[in-house]
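S.K.: pasting the sequence and the predicted coordinates here, then a few questions.
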Amino acid sequence: MKNKKILVWFRNDLRLHDNEMLVEAIAKSDSILPVYFFDPRYFENTRFETAKTGVLRSMFLLESILSLRKAFQQLGGDILLVQGKPEDKIRELVTQFEIAEVYHHREVGPEETEISGHVEDLLWTLKINLKHFIGHTLYNKEDLPFPIKDIPDVFAQFKKKTERDAIVKSCFLAPEHIDFVVHTSWGELPSLKDLGFDLNTDTIAEQYAVGGEEAGLLHLKSLLAADADIYLKHSTKHTPEKPGFSSRLSAWLAFGCLSPRMVYWKVKEAEGIFGLNANFNQVLLGLLWRDYFRFMFKKHGIAFFQERDLEKDILDATEFVNPALEKWKTGQTENPIVDRYMYDLNTTGFIPHTGRLLVATYLVHVLKIHWTCGAAYFEEKLIDYAPASNWGNWASVAGIGKDDAKSKNTFDLSKQIKILDVAISDSPSFA
C-alpha cells in the first residue's frame, strides 16, 4: 500500500525501549500516528463508592504521557492526545488520516479486554485490522513451556517450569528515527481538574515516584548501583537482604514506562558483575509473580475467582456503609501496623507487599469484610495498580485464588494474623 499509515494505540505501554508494537509499526509503515485516549470510564466511580483512578495515580499517568510526548518530540513528532472512549473516537481518526492498520497491546483485565473488543468490532466494519501485541510480561506466551490452557495454577510449579524451560528474549532497542503522520494539532495534556479532581478536597502528598520512562530508567540504574555498593561492602557474594528493602519499580512497570525484560536483563547484568544478591532475587521474583497473575487471568478470566456467589457477596458488601470498612480506609482501626500502612497508602499511593498482605488480612479475616471492597479501594489509591496483580493478590488473601493452599509460596494466614497480633513497628521487607 502506497504511503501506509499505522495508528499506534498506547495504553499501559508508555515507553520507547523494548516496545515491539512500536518497532513493528515503524518497520511496516511509511508513517505512524501515536495516540493516547483519555477514556472517561477510568475516572468514574465504582459500585464500591471508590474512584477507578485516584489523584496520585492520575498524576503519575500525566507525567508518564508527558515524558513519552517529549521523547517523540525529540524525534520530530508527537503523540495525539484524545479525550473520549477509543471506540467513539477511532473511526474519525482512521478516516481522517487514512489509517491502514491499528496496533495495540492486549490487556487481560475484563474491562480492558471489553474495550479492545469494542474497538476491534468497530474497525472490522471499516475493514481495518486491529493487531494485538503482548508486551507486558517477562515471558512471551509462545516462549512458555506450556500452552496457556495448561499453565500450572500453582505458582511454585509455574515458577519452576518457567525458569527451567522458558527463555527471556532480548529487548527491542528504542527507535532512533520515526516517520510521523503529518499533523498540526496534537492535543493538550489535560490537567487533574480536567480529569474531574477537585484539588481543594483531593489531598496530594509528596509522591514516592515521578512518572515516565526516563524517571523509571534512572530509578532502575540507581537501584542496581545502590545494591552493588552494598555488595562491595560485604565479603560474601550472597549478601543479606537490606532491612526494609523495596525496589519500588512497580509503578513504572504498571504503566509500561519500564519493560519487565529490561529490568530482568539489567539485574542479570549486575549479577554478572557483582554476584548473587538477595535483593536482586526479590526483583526477579516480583517479575514472575506479575507474569503468573497475568497468565492466570488470560487462562481463567473471571473464573480465577473461585467464589460461587461472588456477585451476591459484592451486592451484600456494598449495600450499606460499613463503619469498620471506613475506619480501615482512613487508618483508624486502632491496630498500629494497619493504621500506619493505610496512612502511607492514602498519602503516597504506595505500601510494600508485606504491608498489603497485612492490611488485607485485617480487612478480610479480622473485620470479616468482603475482599472485593479492599481490592476496589486499592484500585483507587495505588499508583502501581495493575488489575491482574491487585485482584489476584486479594483473591489469594481471601483464599479463593487458583494457587494451591499447600504451596509454600501461597498466602500464610496464620503468619499474617500473628504479625497483626504483635503489631510490630519494624519496617517490612520487599514489595
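M.R.: Received the coordinates, thanks. Numbering: from 1, shown residues only.
S.K.: from here on, contacts and neighbour counts on C-alpha atoms
M.R.: OK.
S.K.: what's the neighbour count on residue 183?
M.R.: 11 (other CA atoms under 10 Å).
S.K.: spell out the secondary structure type for it.
M.R.: Secondary structure, DSSP: H, G, I helix; E, B strand; the rest coil: residue 183 is coil.
S.K.: identify the single longest strand in the chain, thanks.
M.R.: Secondary structure of the chain per DSSP state E: the longest strand is strand 31-38.
S.K.: from residue 19, how far off is the nearest residue to residue 122 once chain neighbours are set aside?
M.R.: In this structure, residue 122 finds its nearest non-sequential neighbour in residue 87, 6.8 Å apart by CA to CA, 6 or more residues apart in numbering. Counting by CA to CA, to the nearest Å, the gap between residue 87 and residue 19 amounts to 23 Å.
S.K.: elements contacting the longest helix belonging to the chain?
M.R.: Using DSSP state H to assign secondary structure, the helix with the most residues in the chain is helix 278-300. Under the contact criterion of 3 or more CA pairs under 8 Å, 6 or more residues apart in numbering; DSSP states H and E, helix 278-300 touches helix 155-165, helix 260-274, helix 387-398.
S.K.: mind running it again at 7 Å?
M.R.: Counting contacts by 3 or more CA pairs under 7 Å, 6 or more residues apart in numbering; DSSP states H and E, the secondary-structure elements packed against helix 278-300 are helix 260-274, helix 387-398.
S.K.: let's bring in a second model and compare:
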Amino acid sequence: MKTAIVWFTTDLRLYDNEALKRAITQSESVIPVYCFDDSHFETSQYGFKKSGNFRTQFLLESLQDLDDNLRKMGSGLIILKGKPEVEIPKIVAEYRVRKVFAKREVAFEEKQTESVVQTALFKLRCELDTYSTSTLYHAEDLPFSLKDIPDVFTTFRKKTELDAAVRNVFDQPITIVSPEIPELILPTLKDLGLHFSPIDSRAAIQFKGGETEAMKRLNHYFFETKSLSAYKETRNGMVGEDYSSKFSAWLALGCISPRTIYHEIKKYEKEYGANESTYWLIFELLWRDFFRFMFKKHQTKFFLYSGIKGDKVNSKSLNKKLLSQWINGTTPSEFINANMIELKKTGFMSNRGRQNVASYFCNELNMDWRIGAAYFESQLIDYDVCSNWGNWAYLAGVGNDPRKHRYFNIEKQANDYDKDRAFRDLWLQ
C-alpha cells in the first residue's frame, strides 16, 4: 500500500492545508505526524527559553484539537519528540513511506531543519515534498522574482494588489485513510522543561489553541459582533477582546490560513458592505506576507545586529539591570510598564504596545535589539519568526523602514492611545 506522511509544523489545520490535500490525493494511506523539536525548547544565546509557557500551552491545545479533528475522519496524530531528522526517518522506515508532505519553511533555522530532514529521508529513498501554506499570496503569483521583491512595503503592496490574485482555499478532506494510529499522548509542559502559567484574568482575550477555536473567533469577530466593520478605527485599542481581530496566535501556528480569513472577509463584504476597515484587515495580512517574503529574500540577515541595512544606530550593549526593569515593568515609564506586565502575565500585547516597548528598548535603553526580539520570542503566544524579527529590525532601524530611525515619543503615545488611563490603571494596580 502506498503510504505517505504528513509532517505538521506550523500548519495545524485541516481546512486549506495543501500539504495534507496533496498527500491524500497522491497516496492510498496517510500518517499525520508532529515532532516536538528539542531545539525549540532550548535556551537561546540571549538567555531566554525559545518557547515559553504560554506559547507551548497554546501549541499543546492546538495539537489536541488537530488530533480530535483527524480522529473524526478516521485518522489521528502521531507525536514524536527529539530531532526531526532522527525521529521522522524512524516512522518512514517502519511504514515503508516513500514520500513526506510538509509546509515549506522560509526562516533560517526552519530551513536548516527542513534540509537535514530531506537529507536523512533521501538515504531511505524517500522524498520530501513541501508546499507554501502560510501566506495570503502564493510566492509564484507575485509580480516579481524573489531577488527583486521591493524592500519597501508600500511598493510591494501596491504592485501585488494590482497584479496578483489570492488563490482559492483547499477544502477540508471528508475522510482520511490511515493505518491504526494509537491514542494521542502529548508531552506535558514539565516534560518540555516548562510549567503551566494561567493567563491573567485581566487579559484582553483568553487564548485557546486549535483550528476549532480559530474558526469560532473568526465567526465571533466577523458575523456575531460585526467588529470587522470598525477594525480600522479600533485596531489601536489596548483594552478588551474586540478592538482587534486577535487572529495572530492562530495564524502563527497555522490553525487558520490567511486565505481563509481573506475569503471570509469577501463573504462578509457581500453581506454587510465593504469599507476601509474590511480592507485594512487584508492590508495587515499583506504585512505578514511581506515579512515572510523578506525572510526568503534576505535569509540570515534579519538575525544579525546590522539587519538588512548594514549600519547600526543603537548600541550592542547589555545592561542587565535595565533589561530586568524592562521585562518586569519597573522602568520610569508607566506606559511601558503596563505593556510589559501584560506581556509577562498573558503572553500577549497590542500592536500599539509592541511598537512602543520596542522603540523604548532600542532608543531609550539603547541595547542590542535582538535581546528584545528574543524575549518576545520566548514570551509571545502569537510568536511568528518572520513577523517578530522583521518588526523588531524595523523598529531598530535596520529592517524595512524607509525612514531610517523611527522614534516613538512614549508619553505622547500614552496620551493618544490611553487617554483615560484605562490600560495603565488595569495593569498597574
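M.R.: Good, I have the coordinates. Worth saying up front: this structure is predicted, and the values here are computed from it rather than measured.
S.K.: still on that earlier bit, show me what the residue nearest to residue 122 of structure 1 aligns to in structure 2.
M.R.: Taking TM-score structural alignment, residue 87 of structure 1 has residue 85 as its aligned residue in structure 2.
S.K.: and among the helices and strands packed on helix 278-300 of structure 1, the most buried is which?
M.R.: When you average the neighbours per residue for each of these (mean count of other CA atoms under 10 Å), helix 387-398 leads with a mean of 23.
S.K.: roughly how far apart are the equivalent of residue 112 of structure 1 over in structure 2 and residue 385 of structure 2?
M.R.: If you follow residue 112 of structure 1 across to structure 2 using TM-score structural alignment, you land on residue 110. Relative to residue 385 of structure 2, residue 110 of structure 2 is positioned 9 Å away (criterion: CA to CA).
S.K.: picking up where we left off before, which element is the match of residue 112 of structure 1 on?
M.R.: Assigned by DSSP states H and E, residue 110 of structure 2 belongs to helix 108-122.
S.K.: quick one: that helix to structure 1 mean distance?
M.R.: In the superposition against structure 1, helix 108-122 of structure 2 averages 0.8 Å from its aligned positions (mean CA distance after the TM-score superposition for structure 1).
S.K.: if you count contacts, what does that helix end up packed against?
M.R.: Here helix 108-122 of structure 2 is seen to pack against helix 84-95 when contacts are counted using 3+ CA pairs under 7 Å, 6+ apart.
S.K.: ok, residues contacting the helix it packs on?
M.R.: For helix 84-95 of structure 2, the external contacting residues (CA atoms under 7 Å, 6 or more residues apart in numbering) are 35, 37, 80, 116-117, 120-121.
S.K.: and the angle for it with strand 29-37?
M.R.: In this structure, helix 84-95 of structure 2 runs at an angle of 150 degrees to strand 29-37, with axes from the mean of the first three to the mean of the last three CA atoms, to 10 degrees as the basis.
S.K.: neighbours around residue 285 of structure 1, how many?
M.R.: Other residues near residue 285 of structure 1 come to 13 when the count uses other CA under 10 Å.
S.K.: what do we get in structure 2 for it?
M.R.: Mapped onto structure 2 by TM-score structural alignment, residue 285 of structure 1 lines up with residue 283.
S.K.: just to revisit the earlier point, possible to save the helices and strands packed on helix 278-300 of structure 1 as a markdown table with distance to residue 334 of structure 1?
M.R.: Conversion of those to a markdown table gives the following (distance: least, CA to CA, whole Å):
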| stretch | distance to residue 334 of structure 1 |
| --- | --- |
| helix 260-274 | 38 |
| helix 387-398 | 21 |
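S.K.: which of the ones you listed sits closest to residue 331 of structure 1?
M.R.: Each of these was scored for nearness to residue 331 of structure 1 using CA to CA, and the closest is helix 387-398 (18.6 Å).
S.K.: Provide the aligned range in structure 2 for the closest one.
M.R.: Helix 387-398 of structure 1 corresponds to residues 385-396 of structure 2 when matched by TM-score structural alignment.
S.K.: same check on stretch 329-346 of structure 1?
M.R.: Mapped onto structure 2 using TM-score structural alignment, stretch 329-346 of structure 1 covers residues 327-344.
S.K.: once you drop chain neighbours, what's closest to residue 21 of structure 1?
M.R.: The shortest distance from residue 21 of structure 1 to any non-neighbouring residue, by CA to CA, 6+ apart, is to residue 133 (6.1 Å).
S.K.: ok, now how distant is that neighbour from residue 9 of structure 1?
M.R.: Where residue 9 of structure 1 is concerned, residue 133 of structure 1 sits at a distance of 11 Å (CA to CA).
S.K.: give me the common contacts of the two.
M.R.: residue 104.
S.K.: neighbour count: the two, which is higher?
M.R.: Neighbour count, other CA under 10 Å: between residue 133 of structure 1 and residue 9, residue 9 has more, with 23 against 15.
S.K.: what about residue 342 of structure 2, which SS state?
M.R.: Residue 342 of structure 2 falls in the helix class when you classify it by three-state DSSP.
S.K.: what residues are up against the most centrally placed residue in structure 2?
M.R.: Per CA atoms, centre = their mean, the C-alpha nearest to the average position across structure 2 is that of residue 252, at 2.3 Å. With contact taken as CA under 7 Å, 6+ apart, residue 252 of structure 2 is in contact with 10, 382-384.
S.K.: that one matches what in structure 1?
M.R.: Applying TM-score structural alignment, one finds that residue 252 of structure 2 aligns to residue 254 in structure 1.
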